[in-house]
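**Q** Have a look at this fold, sequence not included:
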């Protein structure tokens, strides 16, 4: 029944989250990626086609974990989860610093193993008021299957 419940999940959206300058700076400090396109609004506006500073693509990708906590239901029999990886990731559009993004998750398939379930998600990170998404990915999470 648990597998059928997961397969039947409707497409879901996370809440909007702002990729503000403080979050971008914290990510830059954590990853030591201090490229000016992320941190210097004036220089990025003058020297890039982005019109200003943009968030790191990997920051946008990293937000999927937080977003997924909002969309995975609390199903009896579903235990702890781990990030199992990606089959595909595409950074489609840059996210301007200060923009809001949200995740759109749809279950593509579910695999069963001995004591676990692997959920394959089609994920899109949308940028508020933008036609094109920030990224599109095929993400796999593994869940412990409780007895």
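**A** On my side now, so go ahead. These numbers come from a predicted model, not from an experiment. Numbering: from 1, shown residues only.
**Q** make it CA atoms for all contacts and neighbour counts henceforth
**A** Fine.
**Q** Would you mind identifying the next helix or strand past the longest helix belonging to the chain?
**A** Secondary structure of the chain read by DSSP state H shows that its longest helix is helix 57-71. Using DSSP states H and E, the helix or strand that follows helix 57-71 in sequence is strand 78-91.
**Q** alright, now check it against this:
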């Protein structure tokens, strides 16, 4: 895991890959719990029998927003940003979904530091986030995740 203690250390990684997370399996239970939390019970996500008969993938698929919601969890496996007063998930830019994540697939986040800027004491960081799917060549998505950090 990468340890970052301050702005200057972070800045030294511009243009470089920061690392990758462990593999995370998205199973039907996680999909169902996400559906309950978001009130999105579309059959392609939660109805295994119907998905097997009528769905284009013959299995259920994870919600796109479920895969996005994994970013903080997976990011914490890549980098430990220390000496902070505050950390804010500021946004996601230029996001493109490449392909759906089928139930029981393993996903992994790869992160690269695109840019960093000091905004009067607040550090704005843009991370290129790629969610790969095990044994697939095309990623689930690629997008720029924006974090704001207030270092001590």
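**A** Great, that's in hand. Since this is a predicted model, take the numbers as computed values, not measurements.
**Q** TM-score, when you put one on top of the other?
**A** With the length set by TM-score structural alignment, normalised by the length of structure 1, the two chains reach a TM-score of 0.91; 145 aligned residues with a C-alpha RMSD of 1.6 Å.
**Q** equivalent range in structure 2 for the longest helix of structure 1?
**A** When structure 2 is aligned by TM-score structural alignment, the counterpart of helix 57-71 of structure 1 is residues 64-78.
**Q** mind checking how far the spatially closest residue to residue 32 of structure 2 that is not a sequence neighbour is from residue 107 of structure 2?
**A** With C-alpha to C-alpha, 6 or more residues apart in numbering as the measure, residue 46 is the residue that lies nearest to residue 32 of structure 2, at 6.0 Å, once sequence neighbours are left out. For residue 46 of structure 2, the distance to residue 107 of structure 2 (C-alpha to C-alpha, to the nearest Å) stands at 19 Å.
**Q** And for residue 32 of structure 2?
**A** Distance of residue 32 of structure 2 to residue 107 of structure 2, computed by C-alpha to C-alpha: 18 Å.
**Q** These two: which is more packed in?
**A** Per other C-alpha atoms under 10 Å, whichever of residue 32 of structure 2 and residue 107 has more neighbours is residue 107, with 25 against 18.
**Q** ok, now which ones touch the alignment partner in structure 1 of that one?
**A** Residue 107 of structure 2 maps onto residue 101 of structure 1 when the alignment is built from TM-score structural alignment. With contacts taken as C-alpha atoms under 8 Å, 6 or more residues apart in numbering, residue 101 of structure 1 has the following neighbours: 16-19, 125-128.
**Q** By neighbours, which of those residues wins?
**A** In terms of neighbours by other C-alpha under 10 Å, these top out with residue 125 at 26 neighbours.
**Q** SS state for that residue?
**A** Counting by DSSP: H, G, I helix; E, B strand; the rest coil, the backbone at residue 125 of structure 1 sits in strand.
**Q** quick one, helices of structure 1?
**A** Listed in chain order, the helices found in structure 1 under DSSP H are 2-7, 21-31, 36-39, 41-47, 57-71.
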